[in-house]
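Asks: no letters, just coordinates:
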């Protein structure tokens, strides 16, 4: 009887599998990523981008569950030497679309209709944080799958990524 219970518990232990929380398959990245880093894009279905400001005017964001909207997060990570303590460098481009949007063509100030923000993270005194993007162009199609072209500039801080194309 002990053997049966042991085998049952052993089988139960290996039959359990953690639920994976993957929102969608990773789309193919068409834009060229700088050779000194890696680029990833993540599409978060039924999520909402919420922008916040701290007491000093700095921007940060939250992503929360919300039916009817999708958040798109593009990230560039520069490859650095492991022995450099403050050598990291990352850029983020984040925006939100409505699930009902089948195509968008936004220019300059219209980019804030999708809450387009640019983030720069490094040991660069006074030149890090998140910033609204108000200069550029976004063309998006979401008929069978999401694809987009984004060209933008951020006047507040230097940037490496200025153009993204995802299909």
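Replies: Perfect, I can see it now. The structure presented is a predicted model; accordingly, all values stated were derived computationally and were not measured.
Asks: C-alpha only now, for contacts and for neighbours.
Replies: Fine.
Asks: can you map out the strands along the chain?
Replies: Listed from the start of the chain, the chain has strands (DSSP state E) covering 37-53, 59-78, 89-98, 103-107, 117-122, 129-132, 136-141, 147-152, 163-166.
Asks: next up, a second structure to put side by side with the first:
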């Protein structure tokens, strides 16, 4: 009798610990739920069946190279500061790029786990020494069935975007 009870308890324990997965689909429209700085506009673009790699091009400039991949979605978050028309060099933009597989386990990812999502930060402005793309190594990516939430830092001065969040369409 004790053996049967122990078996039932083990089965219940294993079933209750089953991982929960989020299934992303093609052609979903993601709505931004995090705040955007008042001086500009934010948007999120999603490319189905794409990935990217940062590659060094001519002049040592690092840029993303987009590639087809049927197993992942590419997310591109963009913040563009509204340009002051009276200033010729007032352009400023930040981008966050990352990939997610179509089926991903709900959870919180940080540290070395962030490498799996190939997360990069791009800063573009009239600031030659810091303009370009950088891998993001410090942050926390939380994925639930309803939302993708990412808080991060990069080793740059005056980073405007440190948190992005958007709803997963149901």
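Replies: Looks like it arrived, so ask away. What you see is a predicted model; the values in this text were computed from it and never measured.
Asks: I'd like the strands of the first structure as JSON lines, with distance to residue 31 of the first structure and mean neighbour count appended.
Replies: Formatted as JSON lines, the entries for the strands of the first structure read as follows, by distance: least, CA to CA, whole Å; neighbours: other CA atoms under 10 Å:
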{"stretch": "strand 37-53", "distance to residue 31 of the first structure": "9", "mean neighbour count": "17"}
{"stretch": "strand 59-78", "distance to residue 31 of the first structure": "11", "mean neighbour count": "16"}
{"stretch": "strand 89-98", "distance to residue 31 of the first structure": "14", "mean neighbour count": "20"}
{"stretch": "strand 103-107", "distance to residue 31 of the first structure": "18", "mean neighbour count": "15"}
{"stretch": "strand 117-122", "distance to residue 31 of the first structure": "17", "mean neighbour count": "19"}
{"stretch": "strand 129-132", "distance to residue 31 of the first structure": "22", "mean neighbour count": "20"}
{"stretch": "strand 136-141", "distance to residue 31 of the first structure": "14", "mean neighbour count": "18"}
{"stretch": "strand 147-152", "distance to residue 31 of the first structure": "9", "mean neighbour count": "18"}
{"stretch": "strand 163-166", "distance to residue 31 of the first structure": "5", "mean neighbour count": "17"}
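Asks: looking at the ones you listed, which is nearest to residue 28 of the first structure?
Replies: Among the strands of the first structure, the nearest to residue 28 of the first structure by CA to CA is strand 163-166 (6.3 Å).
Asks: helices or strands up against that closest one?
Replies: Judged by 3 or more CA pairs under 8 Å, 6 or more residues apart in numbering; DSSP states H and E, strand 163-166 of the first structure is in contact with strand 147-152.
Asks: need the strands of the first structure in a markdown table with distance to residue 24 of the first structure, can you?
Replies: As requested, the strands of the first structure are exported to a markdown table (distance: least, CA to CA, whole Å):
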| stretch | distance to residue 24 of the first structure |
| --- | --- |
| strand 37-53 | 6 |
| strand 59-78 | 11 |
| strand 89-98 | 15 |
| strand 103-107 | 19 |
| strand 117-122 | 22 |
| strand 129-132 | 25 |
| strand 136-141 | 16 |
| strand 147-152 | 13 |
| strand 163-166 | 14 |
